[in-house]
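>>> Here's a sequence, model it:
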Amino acid sequence: MKSQQKKSSLSPKLQHHSQISTMEKKDGIHIPFDLTEEILSRLPVKSLLRFLCVSKLWASLITNSIMTWSLTKPRLLVILDHRLRESSIFSLSSYPLSTDKESVSTEQDDHALVRGINGNNMYQYSRGLICCLTTSTLYNTTTRQTLLLPKINSEIPASVIEGFFGYDPVENQYKVFCMVRGSQTYEASYQVFTLGDPKKQWREIRGLGTYLFPTMTTRVCINGKIYFRARIGGYPFHNMLLIVDVRSERFDHVEIPKQPRSLTLVNYKGKLGCICYSDDSAEMWVLEDHAEKQEWCKSISFMSSSSLVKRLEYGTCIAGVTVNDEILIMSKILDCADPLYAEYYDLKQEKIRRVELESTLKGQQKDVRIFSFSDHGENAMSLFR
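Predicted coordinates for the structure are as follows:
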């Protein structure tokens, strides 16, 4: 009786601590949620991936934390595409962007694609995921999961498939768009695949009323919109910049600021940048997206950029623009007997610095195709959700 009276005389605060003490003895040490979040944020990504199976709460917390951290520290992602007879293999490497070193190391990850072998594989990237429509594959660079996309059904004879990959930040969805067009006719159909859709199938959507022929230029996704260059209509073709809204699944277009010999689309401080270059001049236009209309603003002109243009003419390409206003230039083909370099062109000082990217491929194979992306981040989401 006395013991019961003594227990009931404890204050609510002391009773709460008593309950926690009992839990600690029974289930182990109790760690507050905010402290758990702080501890997890200090662990490397490889360690965090092992904790995804602890609980749904931890999985959600870890996935969001990894993505948030990665977006603040983007890295350079390099895809090396090996042309083999029995399988198509790509190698992934990532490197720091902000560095003053002349050489940086990486972690290598080889992955074989065994479906849809094609000597002209095209890789598209968005927030830690790689899409290769020629092999019908989605790949997560962090979890190393591979998802084979369902077969694209089309009744168009002698069809050619073009694809676009992007992310909608509002609905938190990844989508793959494909355009199936006739190689000899103007007939075309448009379909979309949504990652995480329970039906796991392509859906027919409304495309453009005119004939569309995408060009082999960069395709970049910014704030839920995919941008790419294309030729519209029958002969004579008209060069335009096409826009796909990932959430509404609608197509739009805007005029190219000028008709240069070559151009590259980049993410410039959260806006679309169009770098135009020809002969011995280069300039970048930025697309301002106003409520009423979209218009180009000439942002930066390279008055003495002949050295930059010459580099872009000899087997190199623009991989993006860093937060430090440096244009990243990468090779398109690599002889593995030679070192791999990244060149950074300073827009303000108009100077180029070179960084060697260490690789384990030296002497293994010749003429490896290179795909480079300057906004790589880790992504712990599952492709099979």
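
>>> C-alpha only now, for contacts and for neighbours.
Noted.

>>> so how far is whatever helix or strand residue 320 lives in off the chain centroid?
Using DSSP states H and E, residue 320 sits within strand 316-321. Put simply, strand 316-321 sits 14 Å off its chain's centre (CA atoms, centre = their mean, to the nearest Å).

>>> Which residues does that strand contact?
The contact list for strand 316-321 (CA atoms under 8 Å, 6 or more residues apart in numbering) reads 264, 266-268, 312, 327-333, 372-375.

>>> and residue 18, which of the three is it?
helix (DSSP: H, G, I helix; E, B strand; the rest coil).

>>> ok so, going back, could you find the two of the contacts of strand 316-321 that are most distant from each other?
Spatial extent of the contacts of strand 316-321 (CA to CA) is set by the pair 268 and 333 at 25.2 Å.

>>> With neighbour numbers in mind, choose between the two.
residue 268 (20 against 17; other CA atoms under 10 Å).

>>> quick one: contacts for the more buried one?
Contacts of residue 268 were listed using CA under 8 Å, 6+ apart, and they are 286, 321.

>>> Ok, residue 218 next?
Contact analysis of residue 218 by CA under 8 Å, 6+ apart lists 228, 229, 264, 265, 266.

>>> Could you measure from it over to residue 141?
Distance, residue 218 to residue 141, by CA to CA, to the nearest Å: 20 Å.

>>> Next: residue 60.
Distance of residue 60 to residue 141, given as CA to CA: 18 Å.

>>> Over to residue 385?
For residue 385 relative to residue 141 (CA to CA), the value is 16 Å.

>>> cool, residue 236 as well?
41 Å.

>>> how about this one, so we can line them up?
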Amino acid sequence: MRRARGGKMRRRQRRDDFVAPEIPFDLMIHILGRLPAKSLMRFRCVSKLWSGLIRSRYFTNLYLTVASSRLLPRPLGLYMSLVENNSNDYLELWEYPRKHQLLSLRLSSSINSSESSLKPELTFPGMGGHKMVVLRGLILYSLCRKACIYNPTTRQDVILPAIKSKILDQREPKYVHYFFGHDPVHDHYKIVCTIVIHPRDRGKITSEHWVFLLEPGGFWKKVEYDDQPHMPTREGFCINGVIYYLAFTHTCRDNVYCFDVRSEEFSKIQAPLEVSEFGQSVGFIEHGGKPALLDYTHIGETGVSELWVLEVDGGTWLRKSLVLKPCQRHLVDDIDILDLSVHGTGQNDEVILALCWPCYLLCYDLIKNDLRKVIINREITPDQHLFVYVKVMDKCENIMHLEL
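Just a heads-up that it's a prediction; the model follows:
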């Protein structure tokens, strides 16, 4: 018995003297880079070392790389901005929105192979606004003449300073468009703002272009553009450090404008001649890492839509006709094409088409040529005068702390 007690005491003493080996710093970085974003937000309180590491730009980029390379697909998630206004005038909506809120939606259930539903996960009163741009897990939206950036992972909302431009003081109708870009060489985020005066008599267009570097001490800087003033007509997107968007001038309507985020220079590409005008039933999307035009004008009548993909190197357009499967034609038979609008692309190059009322989405997989319906489980009535803007969140979770 004495030997047994002595053995237990020695083993207990050995356990008390045991010191776990210190984890190498490089290994700790790789371990943290594979944890959920919510856990990282809590781990910032562990020590100053962990807080500084998690908030560093190096770790943020590492986390984005790891998150984008995960093989497991994330469930469909999107943010929907609801702006209530009693007028259908774009100018009044932009200047004086009555009520606005941002909804976070998640896929809740699958009714059948061609239909599923989304339910509101979180509601953010006072956020959202006119138009939204999603870039590397960040959301850019405009509200009352100011650009706002929201990070869903850190729940941080930053309002950029107002642009001090004399063109905003003029009484002519003004349009403001914001674009979001990232320079992969210098790892810089930049916001581009185009302010346009377009007289009601359809006279000559006047435009200004401003750039904001999203860094501490950032400010709006005016960028000169020597070509004809132009007016953007669609939300833009950034691919490999270049922002693409559609715009027209007082002499030409068919141009794709390119803004190099690094050099801050403009260029333009002629759109396909077959697409004479960018009507409401033409969407500008990213497809396979390239800019593309989706013409769904006749999808309700014939089930056929046209896809034009831009070969950036040669500046040429490749055309492809998409024909809906007969079993899916019923999803578009009773739709007024004028009520249908493109809101970007989601995972697997699915084009998101949204209807304001009744409020639901159509997800069109351009690779598999497959269409499905996604119902939004939120009651929206036509008397609310809602302007609905939908953006699908990419699979990246950005843990960057926004500082100005």
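
>>> Quick check: which element contains residue 257 of structure 2?
strand 255-260.

>>> post-alignment, that strand versus structure 1, mean distance?
Superposing on structure 1 and averaging over aligned pairs (mean CA distance after the TM-score superposition for structure 1), strand 255-260 of structure 2 comes out at 1.3 Å.

>>> Are there helices or strands packed against that strand, and which ones?
Packing contacts for strand 255-260 of structure 2, counted by 3 or more CA pairs under 8 Å, 6 or more residues apart in numbering; DSSP states H and E, involve strand 242-248, strand 265-270.

>>> wait, which of those is closest to residue 128 of structure 2?
Checked against CA to CA, the stretch from those lying closest is strand 242-248, at 21.2 Å.

>>> Give me the most central residue, structure 2.
residue 134 (1.7 Å; CA atoms, centre = their mean).

>>> May I see the buried residues of stretch 267-287 of structure 2?
268-269, 271-272, 278, 280-287 (16 or more other CA atoms under 10 Å).

>>> same check, this time on stretch 219-227 of structure 1
Residues of stretch 219-227 of structure 1 classed as buried: 219, 220, 221, 222, 223, 224, 225, 226, 227 (neighbour count, 16+ other CA under 10 Å).

>>> And for stretch 346-354 of structure 2?
In stretch 346-354 of structure 2, counting by 16+ other CA under 10 Å, buried: 346, 347, 349, 350, 351, 352, 353, 354.

>>> So which of those residues belong to strands?
350, 351, 352, 353, 354 (DSSP state E).

>>> CSV please, covering those and showing distance to residue 10 of structure 2.
Formatted as CSV, those follow (distance: CA to CA, whole Å):
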residue, distance to residue 10 of structure 2
350, 64
351, 67
352, 67
353, 70
354, 71
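
>>> Tell me which other helices or strands the longest strand along structure 2 touches.
Longest strand in structure 2, counting residues (DSSP E): strand 99-112. Counting contacts by 3+ CA pairs under 8 Å, 6+ apart, strand 99-112 of structure 2 is packed against strand 77-84, strand 115-125.

>>> and the angle from it to strand 77-84?
140 degrees (axes from the mean of the first three to the mean of the last three CA atoms, to 10 degrees).

>>> which residue ranges form the strands in the stretch 251-385 of structure 1?
Here the stretch 251-385 of structure 1 has its strands, by DSSP state E, counting those that start in this stretch, at 262-268, 271-278, 281-289, 294-302, 316-321, 326-331, 333-334, 340-346, 352-357, 368-376.

>>> Out of the ones you listed, the one nearest residue 35 of structure 1 is which?
Comparing these under CA to CA, the one sitting nearest is strand 368-376, at 28.3 Å.

>>> Show me what that closest one is packed up against.
Here strand 368-376 of structure 1 touches strand 75-83, strand 316-321, strand 326-331, strand 333-334, going by 3+ CA pairs under 8 Å, 6+ apart.

>>> roughly how far out does the last one sit from the chain middle?
The reference is to strand 333-334 of structure 1. Here the centre of strand 333-334 of structure 1 is set off from its chain's centre by 21 Å, with CA atoms, centre = their mean.

>>> Same question for the first one.
How far strand 75-83 of structure 1 lies from its chain's middle: 12 Å, per CA atoms, centre = their mean.

>>> Equivalent analysis for the third one, please.
For strand 326-331 of structure 1, the separation from the chain centroid amounts to 17 Å (computed by CA atoms, centre = their mean).

>>> ok, now stretch 240-249 of structure 1?
Using CA atoms, centre = their mean, the offset of stretch 240-249 of structure 1 from its chain centre is 17 Å.

>>> I'd like the buried residues of stretch 267-287 of structure 2 as TSV, with distance to residue 399 of structure 2 appended.
Listed next are these as TSV, based on distance: CA to CA, whole Å:
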residue	distance to residue 399 of structure 2
268	34
269	35
271	37
272	40
278	37
280	36
281	36
282	34
283	31
284	29
285	26
286	24
287	26
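
>>> which of the residues you listed lies closest to residue 41 of structure 2?
Taking CA to CA as the measure, residue 41 of structure 2 lies nearest residue 286 of those, at 31.3 Å.
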